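1. Here is my input; please provide its structure:
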Amino acid sequence: MPNLKTTLDKVYRDRSAEHLANDPLSFCHRFQAPEDQEVAGLIASCFAYGNVKIIKRNLQDIFSEMGSSPRHYVERFDPAKGKRTFSGFKHRFNDGRDLCGLLLAAQIMVREAGTIQGWLLRFHDEAQEDVTETLSGFSASMKELDLGAVFGRGGVPADSYFPFFFPSPASGSACKRLCMYLRWMVRPADGIDLGIWTGIAPSRLVIPVDAHIQRICTFLGLTTRKQADWRMAREITTRLRELDPEDPVKYDFPICHLGISEGCDGKNRATCRNCAITGLCAQGKK
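-> Just a heads-up that it's a prediction; the model follows:
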């Protein structure tokens, strides 16, 4: 039987530009400056849910408006003008008002902490096993911001899905999009991830669990849990840490794209014939 580490290391090496082009992370690669990449990453990751074609289409609309520098755009962001500009925007649960709330939140973080990383590091402790407390603190802080310029004096209204951008491990959420954002920023630059944040060690990251990661990691025996929650994310990460203690989440992008780009849906056995993990996968051995 193939060795799990050998197999996953090969899947990692076989990542391609085509995979990246089919991923929201590709929008960050449009910019060279780290201060632009971290702002682009926050926006791209927040809207990275649902159908990938729709995600890319809606992100294209956002970044076309933001121009050559997302950092400069949020620094100069005018909520009143933004609400007019994005009045027709819609991405599943979130609308233009939520997007403007996100842009204002980015503006506040940049203004008060210099960078989004600087803001997030207020809640990070490298002595902790992973980023559980980091994300809990970060998400709580987002919900305490004064976003009245977008939402009005009463704060974020009950019918807004702005809080959906910032789930928390404290509530048990897998926090897929926030974990993905951290992966993009923190992991060493390897042609996929950017490696522009240095305040968090890659060993502290937790894998972003979406439907693809949940399904394929279950097939690989990396989790025994049924619910895609924070406990599953930590369980999978613990198993991957046995393969690479310093960089366990390196396997997220290649595993995920077995589903996104390579067509693994857990049902069509035809895709198993040429799949890189067939020899280890419970589905492929049926």
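2. going forward, measure contacts and count neighbours with C-alpha atoms only.
-> Will do.
3. Give me the distance between Asp252 and Leu258.
-> 10 Å (C-alpha to C-alpha, to the nearest Å).
4. That should have said Thr237, apologies.
-> In terms of C-alpha to C-alpha, Thr237 sits 18 Å off from Leu258.
5. again with Asp14
-> 11 Å.
6. Let's compare: structure for the following, please.
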Amino acid sequence: MGFKIELLNKTDLKDFLDSKVEQYNNPKFIESDPIQIPHQFSLKEDIETSGFLTATIAWGNRKSIINNAKRLMELLDNSPYDFIMNHDEGDLEKLQPFVHRTFNGDDTIQFIKSLKHIYVAHNGLESVFAKHAENISLQTSISKFKTTFFEIEHLNRTQKHVSDPLKNSAAKRINMFLRWMIRNDKTGVDFGIWKSLSPAQLSCPLDVHSGNVARKLGLLKRKQNDGKALMELDIALRNFDQNDPVKYDFALFGLGVFEGF
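-> All right, here's what the predicted structure looks like:
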């Protein structure tokens, strides 16, 4: 790097991170990221349902995530919203063989049923997340979403696939999904189709890459990537940009994954 990151003052660190946001927050990012799946669709409900299902399985090898998300969209006839709303029991049987790590066919079928319930009884995904949103955080909203998602009859095993920040989870995958839906900075990566929520309310998707980089930059002291660490990182990133703190996800992720920082 040619300079000591830990010696950078706040202004220089912000400039450094802003330059990394500009480097990675562009359409080229889509080619190697799971966000490419919802980018296949144009209908709002297709974007958000495909995005939610893709984010749900977004852990492990990125190539495997993308391949399995493509496979899942094929099983949903490449019309996820229509499948969710109009499937019958027979249609669900073909989902049984689907598996991504510990997310299996039973979980997939449960997710389809719960998503239908969200649209029929609660006016859709955006409405559920917006209902309990707080001014500078959506973590309570995510917890309430989980309760709503599983208020129909469900398999207990499937609950582990929706995180609960109020139980100290960093909820990385749902925070990533919310970034996709809510941010829109005209670069063409995030969609910005949820107008009832603001980028200022978002939290950074905290995983091993962004966490390690944040610690090296002095933005995060807590060693575990959990809900408390997320709150700490939230405060640090809001100091740089309170209106769009999670744009720095591109910098932290890019530095970690593409530069091995």
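7. Quick TM-score on the pair, please.
-> Here the superposed chains carry a TM-score of 0.90, computed using TM-score structural alignment, normalised by the length of structure 2; 250 aligned residues with a C-alpha RMSD of 1.7 Å.
8. and Asp14 and Leu258 of structure 1? which has more neighbours close in?
-> Leu258 (22 against 12; other C-alpha atoms under 10 Å).
9. That one maps to what in structure 2?
-> Under the alignment (TM-score structural alignment), Leu258 of structure 1 maps onto Leu255 of structure 2.
10. In which helix or strand does the most centrally placed residue in structure 1 reside?
-> Central residue of structure 1 (C-alpha atoms, centre = their mean): Met180, 2.4 Å from the mean position. Met180 of structure 1 is part of helix 176-186, with elements assigned from DSSP states H and E.
11. residues in structure 2 aligned with that helix?
-> Under the criterion TM-score structural alignment, helix 176-186 of structure 1 matches residues 172-182.
12. How far off centre is the matching stretch?
-> The chain centroid and the centroid of stretch 172-182 of structure 2 are separated by 3 Å, computed with C-alpha atoms, centre = their mean, to the nearest Å.
13. List the contacts of that stretch.
-> 35, 48, 51-52, 55-56, 58, 142, 162-163, 189-195, 197-199, 202-207, 246 (C-alpha atoms under 8 Å, 6 or more residues apart in numbering).
14. switch the cut-off to 6 Å
-> If you take C-alpha atoms under 6 Å, 6 or more residues apart in numbering as the criterion, stretch 172-182 of structure 2 is touched by 55, 190-194, 199, 205-206.
15. what does stretch 30-47 of structure 1 give?
-> 24, 28, 69-71, 165, 177, 181.
16. The same query, at a cut-off of 8 Å, please.
-> For stretch 30-47 of structure 1, using C-alpha under 8 Å, 6+ apart, the contacting residues are 24-25, 27-29, 55, 59, 68-71, 91, 102, 106, 115-117, 165, 177-178, 180-181, 184-185, 196.
17. Now the lengthiest helix in structure 1 on structure 2. Mean distance?
-> Counting by DSSP state H, the longest helix found in structure 1 is helix 96-113. Following the fit onto structure 2, the mean deviation recorded for helix 96-113 of structure 1 is 1.0 Å by mean C-alpha distance after the TM-score superposition for structure 1.
18. Where does that helix end up in structure 2?
-> Counting by TM-score structural alignment, helix 96-113 of structure 1 falls onto residues 105-122 of structure 2.
19. Tell me which residues are up against that stretch.
-> Outside stretch 105-122 of structure 2, the residues that reach it (C-alpha under 8 Å, 6+ apart) are 49, 84-85, 92, 95-99, 124-125, 128, 148-150, 152, 154-155, 157-158.
20. now these: which count as buried?
-> Buried subset of those (neighbour count, 16 or more other C-alpha atoms under 10 Å): 49, 84, 92, 95, 98-99, 124-125, 128, 148-150, 154, 158.
21. Now go through these and say which are in helices.
-> Taking DSSP H, the ones among these that sit in helices are 49, 84, 92, 125, 128, 148-149.
22. how close does Asp146 of structure 1 get to Leu8 of structure 1?
-> Counting by C-alpha to C-alpha, the gap from Asp146 of structure 1 to Leu8 of structure 1 is 44 Å.
23. Equivalent analysis for Ile260 of structure 1, please.
-> 17 Å.
24. what do you get for Ile200 of structure 1?
-> 24 Å.
25. With Ala33 of structure 1 instead?
-> 31 Å.
26. who has more neighbours, these two?
-> Leu8 (19 against 14).
27. Any idea how far apart the tips of stretch 13-26 of structure 1 sit?
-> Stretch 13-26 of structure 1 has an end-to-end distance of 18 Å (criterion: C-alpha to C-alpha).
28. likewise stretch 14-30 of structure 1?
-> Stretch 14-30 of structure 1 end-to-end distance (C-alpha to C-alpha) = 22 Å.
29. Is the counterpart of Met232 of structure 1 in structure 2 in a helix, a strand, or coil?
-> Alignment note (TM-score structural alignment): Met232 of structure 1 maps to Ala229 of structure 2. What DSSP: H, G, I helix; E, B strand; the rest coil gives for Ala229 of structure 2 is helix.
30. quick one: buried residues of the longest helix of structure 1?
-> Result for helix 96-113 of structure 1 [16+ other C-alpha under 10 Å]: buried residues 96-110.
31. before we move on, what about stretch 160-176 of structure 2?
-> 162-166, 169-176.
32. same thing with stretch 55-69 of structure 2?
-> 55-58, 64-66, 68-69.
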